[in-house]
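**Q** requesting a structural model of the entry that follows:
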Amino acid sequence: MKRILGGMVVAVALSGSSFAADLGARTYAKAPAMMAPAANWSGWYAGVNAGWVGGANEVSTSGAVSPANTADLPNAAAMAAGATSSSRGSNSFIGGGQFGYNYQFSPLFVAGFEADIQGISRSRRSSSSSVFPGGPGVPPGTGFATNIANTSDPAYLGTFRARLGVTVNPNILLYATGGLAYGETKSDTAIAQSGINATNPNQPPFTITPASGAFSGMRVGYAVGAGGEWMFAPNWSAKLEYLYYDLGSATYSTGSLVSSSFGPTAFPGFGIGAVDTSTKVRFDDHIVRVGVNYHFN
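**A** Prediction:
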């Protein structure tokens, strides 16, 4: 009996040690690392921007022989040709503020709207000069020198646009934008013309009455563009944006160029040379700007 019990104890001890060996060394798993929270683009935001505006804003003037013209038509036609030109406005600084709302409806896509109001630092100026010869039979060097100056002064520019973007990573948003543009616009044109008489160098250039005109009014059009925005800190983002806006065009009268100097010592024929002029200006421009936004989410 003692031998049987002893054998059982030895057997149990051996089986226990074998089972323990099968279990092997105990392993320990590390806790998962904490990940930085992804940017949340949803919510209201507001900020400021500044940049460059220019590159478009075409201005053209045209002249046509007036029905009141009583001088020889070839010279009046040369006056009209001198009063016809086109030019583009200069560049300037633009700055203002914006606010908007984003809704991130998936990890990849963000939709929303933005409204902004801008001021432009100075008037947009353009000018052109030309010399046209007189009509048939006029001596060489005799003709018309013309200078045309235009000032375009948008008092302010505002837009209200939709935005649709994609996140290339959680903190960088690329977007397209488009919508309404509006602004108070002004434009004025001055046309100065003089007759050059090469047949008599001692005779000063005979004068032609200058012409001028102006336009002002509220204009509504559209704006389209694209940009990128970087969430560089919690609740703060920086953006780079391009916009093209178009507020349409306006045509206005700039009066008449009139000269009564046509005669034997000036140009062939007698009477009054008269040309009716007008200006067409297009209120459109390209904008490149940077900005900073604070997100209230």
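
**Q** from here on, just use CA atoms for contacts and neighbour counts.
**A** Will do.

**Q** max-length helix in the chain?
**A** helix 2-23 (DSSP state H).

**Q** what's next to whichever helix or strand comes after it, contact-wise?
**A** Proceeding N to C from helix 2-23, the next assigned helix or strand is strand 43-54, under DSSP states H and E. Applying C-alpha atoms under 8 Å, 6 or more residues apart in numbering, the set of residues contacting strand 43-54 from outside is 89-103, 285-297.

**Q** residues near Val9, how many?
**A** 10 (other C-alpha atoms under 10 Å).

**Q** thought Tyr103 was touching Ala162?
**A** No - contact criterion C-alpha atoms under 8 Å: Tyr103 and Ala162 do not qualify, at 11.7 Å.

**Q** which neighbours do the two share?
**A** Ala111, Gly112.

**Q** tell me which residues touch the spatially closest residue to Val168 that is not a sequence neighbour, please.
**A** Residue nearest to Val168 in three dimensions, not counting chain neighbours: Leu174, with 7.2 Å by C-alpha to C-alpha, 6 or more residues apart in numbering. Contact analysis of Leu174 by C-alpha under 8 Å, 6+ apart lists Gly165, Val166, Thr167, Val168, Ala226, Gly227, Gly228, Glu229.

**Q** and what about Leu174, helix, strand or coil?
**A** strand (DSSP: H, G, I helix; E, B strand; the rest coil).

**Q** what comes up buried for stretch 38-53?
**A** 39-42, 44-53 (16 or more other C-alpha atoms under 10 Å).

**Q** now show me the structure for the sequence below, then we'll compare the two:
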Amino acid sequence: MLKIGSILAVVSTVTCAHAADLPLKAVTKAPAVASFSWTGCFIGGQLGAAISDDKIRSSGDFSSVGVAAGGQIGCDYQLASPWVVGIEARASWLGLTSDTQGRLTDFATGLTVPSHFTVRNDLLASTTARLGYGFASGWLAYARGGAAWTREKSDIVFALPGRPTVDPRGSRIVSGWTAGAGVEWAFAQHWSANLEYNFYSFGDNAFRLTDANAFATGSLKDRINTVNIGLNYRF
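**A** Modelled structure (predicted):
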């Protein structure tokens, strides 16, 4: 019995010694997922719909729907919080053509005749500041506002009694302001997509249209609404 006990003691000692020599596996934690930062600059493109809302003195409101396509460049800075500030410049080609029937008065004779007025907006540009609030993972809700410009190409067709039909026309760039809001999603390290609405107002501006035989003057109130999606590359 003493010999058996001694053998068991030896086996137990050797087993414990081997157990003590086994290396301990370190417990590792999963790496922390870094939150997206909006700080940096970007360049991208946009595509959407534009709706004009116009008025001249000789008629009521008139409008049209068209396509808006262009590009943008800007920079953002994320504060030590979810708030983001930024600036952006953009330019778009527009396919807007609005027309309306009205009345035109000949100031020399006091005679009023029917007229057909058309305005085409083919360029829209803006420089805006942006204030956003980051939420979830890589999402940003924002509002924007700033200065805006559009090119108006106008003409008015009319005929005075006993004279041929004339079509005075002209082109000009007018300035105004814009305001809008949207949401942006950073779906990859350097890529983000957005959906936004913007309102543009260019005031009530006097115009003068001319051709070789006649001229016409008036005032145009020009407003534009856009809804677009955009894609940005961030660097």
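
**Q** care to give me the TM-score?
**A** Once superposed, the chains reach a TM-score of 0.74 (TM-score structural alignment, normalised by the length of structure 2), with 200 aligned residues with a C-alpha RMSD of 3.0 Å.

**Q** and the residue nearest to Val168 of structure 1, how far is that from Phe109 of structure 1?
**A** 10 Å (C-alpha to C-alpha, to the nearest Å).

**Q** what touches both of those two?
**A** Listed as contacting both Leu174 of structure 1 and Phe109 by C-alpha under 8 Å, 6+ apart are Gly165, Val166, Thr167.

**Q** just the buried ones from those residues?
**A** Gly165, Val166, Thr167.

**Q** dump those residues into TSV; add secondary structure and distance to Gly248 of structure 1 as well.
**A** Converted to TSV, those look like this (DSSP: H, G, I helix; E, B strand; the rest coil; distance: C-alpha to C-alpha, whole Å):
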residue	secondary structure	distance to Gly248 of structure 1
Gly165	strand	28
Val166	strand	31
Thr167	strand	34
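
**Q** give the burial count for the residue mapped onto Phe62 of structure 2 from structure 1, as a bare number.
**A** In structure 1, the residue equivalent to Phe62 of structure 2 is Arg88, according to TM-score structural alignment. Counted with other C-alpha under 10 Å, residues neighbouring Arg88 of structure 1 total 20.

**Q** and the shared contacts of Leu174 and Phe109 of structure 1, which is closest to Asn75 of structure 1?
**A** Using C-alpha to C-alpha, Gly165 comes nearest to Asn75 of structure 1 of these, at 60.0 Å.

**Q** wait, isn't that closest one in contact with Phe113?
**A** No - using C-alpha under 8 Å as the test, Gly165 of structure 1 is too far from Phe113 to be in contact (11.0 Å).

**Q** tell me the buried residues within the contacts of strand 43-54 of structure 1.
**A** By 16+ other C-alpha under 10 Å, those give 89-103, 285-295 as buried.

**Q** OK, contacts around the most centrally placed residue in structure 2?
**A** In structure 2, the C-alpha nearest the mean C-alpha coordinate belongs to Glu196, at 5.6 Å (C-alpha atoms, centre = their mean). Neighbour list for Glu196 of structure 2: Gly180, Ala181, Gly182, Val183, Val227, Asn228, Ile229 [criterion: C-alpha under 8 Å, 6+ apart].

**Q** if we can go back for a sec, tell me which residue of structure 2 lines up with the residue nearest to Val168 of structure 1.
**A** In structure 2, Leu174 of structure 1 lands on Ala141 (TM-score structural alignment).

**Q** what does Ala21 of structure 1 give?
**A** Checking with TM-score structural alignment, Ala21 of structure 1 has no match.

**Q** what about Ala21 of structure 1, distance to Leu14 of structure 1?
**A** 11 Å.

**Q** what's the answer for Tyr244 of structure 1, then?
**A** Counting by C-alpha to C-alpha - Tyr244 of structure 1 and Leu14 of structure 1 are separated by 87 Å.

**Q** with neighbour numbers in mind, choose between these two.
**A** Tyr244 (19 against 11).

**Q** excluding its backbone neighbours, what's nearest that one?
**A** His286 (4.6 Å).

**Q** next one: Phe36 of structure 2
**A** Closest to Phe36 of structure 2 by C-alpha to C-alpha, 6+ apart is Gly138, at 5.5 Å.

**Q** how many neighbours does that neighbour have?
**A** 17.

**Q** tell me how far it lies from Leu160 of structure 2.
**A** For Gly138 of structure 2, the distance to Leu160 of structure 2 (C-alpha to C-alpha) stands at 63 Å.

**Q** try Ser175 of structure 2
**A** 34 Å.

**Q** and if you look at Ala9 of structure 2?
**A** From Ala9 of structure 2 over to Leu160 of structure 2 (counting by C-alpha to C-alpha), the distance is 126 Å.

**Q** can you give me the strands for structure 2?
**A** 40-56, 61-78, 83-105, 112-135, 139-158, 169-185, 191-210, 215-234 (DSSP state E).

**Q** Gln118 of structure 1 pairs with which position in structure 2?
**A** Match for Gln118 of structure 1 (TM-score structural alignment): Ser92.
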